[in-house]
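Novice: Quick one, structure for this:
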Amino acid sequence: MTGFRDTFPGPRLDLSVWTPAYLPAWSSRMAAAATYRLVGDGLVLTIPDEHPVWCPELHEPPLRVSAVQSGNWSGPVGSTAGQQPFLDGQTVREQQPESRGFVPLRGRIEVECRATLGPRSMFSAWMIGMEDRPERCGEICLVEVFGDAVDGDTAAVGNGLHAFRDPNLHEEFSADRRTIDVAALHRYAVDWRPDGVDFLIDDEIVRRSAQSPAYPMLLILGVFDFPDRAVPGVPDPVPELVVRSVTGTPR
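Specialist: From the prediction side, this is the model:
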């Protein structure tokens, strides 16, 4: 890949790179649109009270999400050709034109970000195949943190690989407890090589894998809210993910 860096300088999101909607083929760009703004700190993704539920008649449990993705594509309406389907035989509801804003094949990919979470929310940065062929569907997860797994100055920080329907990969993911304040800026990265993937937090290798997806992958940045986890009478902060930068460096 060629070098890539986005510090989200504004005043508008670069739509030649980012699609500001979460897997819109399964609903629509309007129904899956992110709530976001660009500020001095970078890209801010939030889920205010009025933010709608994503795919409300299909996805269980109920889920609200604000996300941007650096690539997009689908087959025609009624086809099963799309990214990360969550149901068997799921069909496209709104055809997506092909966009490859940042879809690297290997290299170092780094996301510098911080998050505000409550017990019913989470954030993640992850890479997936375009699924232009069904088997090109694996995932490299840079980071995934649930608010109910944050305890004082520690958190269970997930990373690793998900195989999904890629026959050349196997499941290799865990959320290990670490001393970290996810509300502060950290650099979550992967060093993706032909012979494996290293996972890093603030330049420290925290996981090594001998697996290596052999196809280009797009990046998704998102914050999530699970309404069914609400506790009556207990207020929850507005979930927020602030992304200062995304960097892609070829090897």
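
Novice: Every contact and neighbour count from this point should use C-alpha atoms.
Specialist: Noted.

Novice: can you give me the strands in the stretch 151-251 of the chain?
Specialist: Using DSSP state E, counting those that start in this stretch, the strands of the stretch 151-251 of the chain run over 154-162, 172-179, 186-193, 196-201, 204-209, 217-225, 240-249.

Novice: Quick check: which of the ones you listed is buried the most?
Specialist: Sort the strands of the stretch 151-251 of the chain by mean neighbour count, taking mean count of other CA atoms under 10 Å, and strand 217-225 sits at the top with a mean of 25.

Novice: Run the chain-centre distance for it.
Specialist: On the basis of CA atoms, centre = their mean, to the nearest Å, strand 217-225 sits 2 Å off its chain's mean C-alpha point.

Novice: Need the residues that contact it.
Specialist: Contacting residues not belonging to strand 217-225 are listed as 45-47, 63-71, 100, 102-105, 120-130, 239-241 [CA atoms under 8 Å, 6 or more residues apart in numbering].

Novice: I'd like the structure of this one too, to check against the first:
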Amino acid sequence: MSSDPSAVERLPPPPDRAPDLDERFTGALSAERWVAHYLPHWTTPERSEARYRITPEGLELRIDEDQLDWRPEDAPLRVSNLQTGTFSGPLGSASGTHRHRDDVRVRTETPLRLLFAPSSGRVDLTVSATRDDGCMLAAWLVGTEHLSPEDSGEICVFEIDADAVAGSTVARTGVKAHHDPRMHTDMAEVTLPLDASRAHTWTVTWGSGETVIGCEGRVVRRIGQAPDYPLFLMIDLFEIGPPRGAYPKAAMIHRVQGWSFDE
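Specialist: Got it, this is the predicted structure:
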């Protein structure tokens, strides 16, 4: 993000209609809008289940001291995640959303649930990133893969490591091709003139072959490609590496708004 006001590209305003997804996290977490597990088909429920609590400020994702690694094969890695749907093939198959490794197989068969899965749209996320040791807050839109295993591209709205948060913040953002031969990975680090541990809003719009990612009303990346198939939204807190430091570790999701541009 440039410090020259004349060089700032502003994000467009949100659509002039009610969001298809509008979550302020008051009361119990809605099972009609969220799955509180991280890619549950590749592991088992006690490992994929999110740790969280509802607060007056929003939903606090947590990593607790007794939390299990998400998958033994990926350890040490603990995750608390919200996502807007699920898909897997049959038990033992390699079919499912976000095949992050070639050797993954379905351990918990999950039904197809398209709670919010637009092929084009806009998402606004207001979050407070973590400063806890070894942690990262991330938000992705990932191809569901329920129509084709090639529909696996990802929009990385942001990945913010705890040790990159200070008076200014470094974040990773862009797109990842994964198993989609029609896309190419285009990721970059951006420096934001803000302390990301305080509430700030990220925006992504995608469609018609372009992805635009912004923060606090300003465009930070404009990318000449976009997935054109259904995407689940995922918001997650990771602890990467062996347990250390004080617990619980936490990050806050204050509000999520989403609009589908699908006709």
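
Novice: Can you tell me which of the contacts of strand 217-225 of the first structure end up in strands?
Specialist: Those of the contacts of strand 217-225 of the first structure mapping onto strands are 45-46, 64-69, 71, 100, 121-129, 240-241, per DSSP state E.

Novice: Number of residues surrounding the aligned residue in the second structure for P97 of the first structure?
Specialist: Using TM-score structural alignment, the equivalent of P97 of the first structure in the second structure is P111. Counted with other CA atoms under 10 Å, residues neighbouring P111 of the second structure total 13.

Novice: Can you tell me how far P111 of the second structure is from T97 of the second structure?
Specialist: 12 Å (CA to CA, to the nearest Å).

Novice: Ok, G174 of the second structure next?
Specialist: As judged by CA to CA, G174 of the second structure and T97 of the second structure stand 19 Å apart.

Novice: show me the contacts for the closest residue to V123 of the second structure other than its chain neighbours.
Specialist: In space, and not counting its chain neighbours, V123 of the second structure is closest to G258: 4.3 Å by CA to CA, 6 or more residues apart in numbering. Contacts for G258 of the second structure (CA under 8 Å, 6+ apart) come out as 19-22, 121-124.

Novice: Whichever of those end up buried, select them in ChimeraX.
Specialist: The ChimeraX selection below is limited to those of the contacts of G258 of the second structure classed as buried (16 or more other CA atoms under 10 Å):
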select :19,121,122,123,124
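
Novice: Can you convert the contacts of G258 of the second structure into a markdown table and add a column each for distance to W34 of the second structure and secondary structure?
Specialist: A markdown table is the format used below for these (distance: CA to CA, whole Å; DSSP: H, G, I helix; E, B strand; the rest coil):
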| residue | distance to W34 of the second structure | secondary structure |
| --- | --- | --- |
| P19 | 16 | coil |
| D20 | 13 | coil |
| L21 | 10 | strand |
| D22 | 12 | strand |
| G121 | 18 | strand |
| R122 | 17 | strand |
| V123 | 15 | strand |
| D124 | 16 | strand |
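
Novice: Of the contacts of G258 of the second structure, which pair is most distant in space?
Specialist: By the measure CA to CA, D22 and G121 form the most distant pair in the contacts of G258 of the second structure, at 13.8 Å.

Novice: burial measure for the counterpart of P52 of the first structure in the second structure, as a count.
Specialist: The alignment partner of P52 of the first structure in the second structure, by TM-score structural alignment, is L68. Using other CA under 10 Å, L68 of the second structure has 18 other residues around it.

Novice: what's the distance between the residue lying closest to L68 of the second structure once chain neighbours are set aside and G241 of the second structure?
Specialist: Using CA to CA, 6+ apart and skipping residues adjacent in sequence, the residue nearest L68 of the second structure is R47, 5.6 Å away. As defined by CA to CA, R47 of the second structure lies at a distance of 16 Å from G241 of the second structure.

Novice: These two - which one has more neighbours?
Specialist: More crowded of R47 of the second structure and G241, by other CA under 10 Å: R47, with 20 against 13.

Novice: so what's in contact with P111 and T97 of the second structure at the same time?
Specialist: Joint contacts of P111 of the second structure and T97 (CA under 8 Å, 6+ apart) are 86-88.

Novice: Of those residues, which is the nearest to R221 of the second structure?
Specialist: R221 of the second structure has its nearest neighbour among the shared contacts of P111 and T97 of the second structure in T86, at 28.4 Å by CA to CA.

Novice: The equivalent of that closest one over in the first structure: neighbouring residues, count only.
Specialist: T86 of the second structure maps onto N72 in the first structure, with residues paired by TM-score structural alignment. N72 of the first structure has 25 neighbours, counted by other CA under 10 Å.

Novice: now do L58 of the first structure
Specialist: 13.

Novice: State whether it is indeed within a strand.
Specialist: No - using DSSP: H, G, I helix; E, B strand; the rest coil, the assignment for L58 of the first structure is coil, not a strand.

Novice: so what's it up against?
Specialist: L58 of the first structure neighbours (CA under 8 Å, 6+ apart): none.
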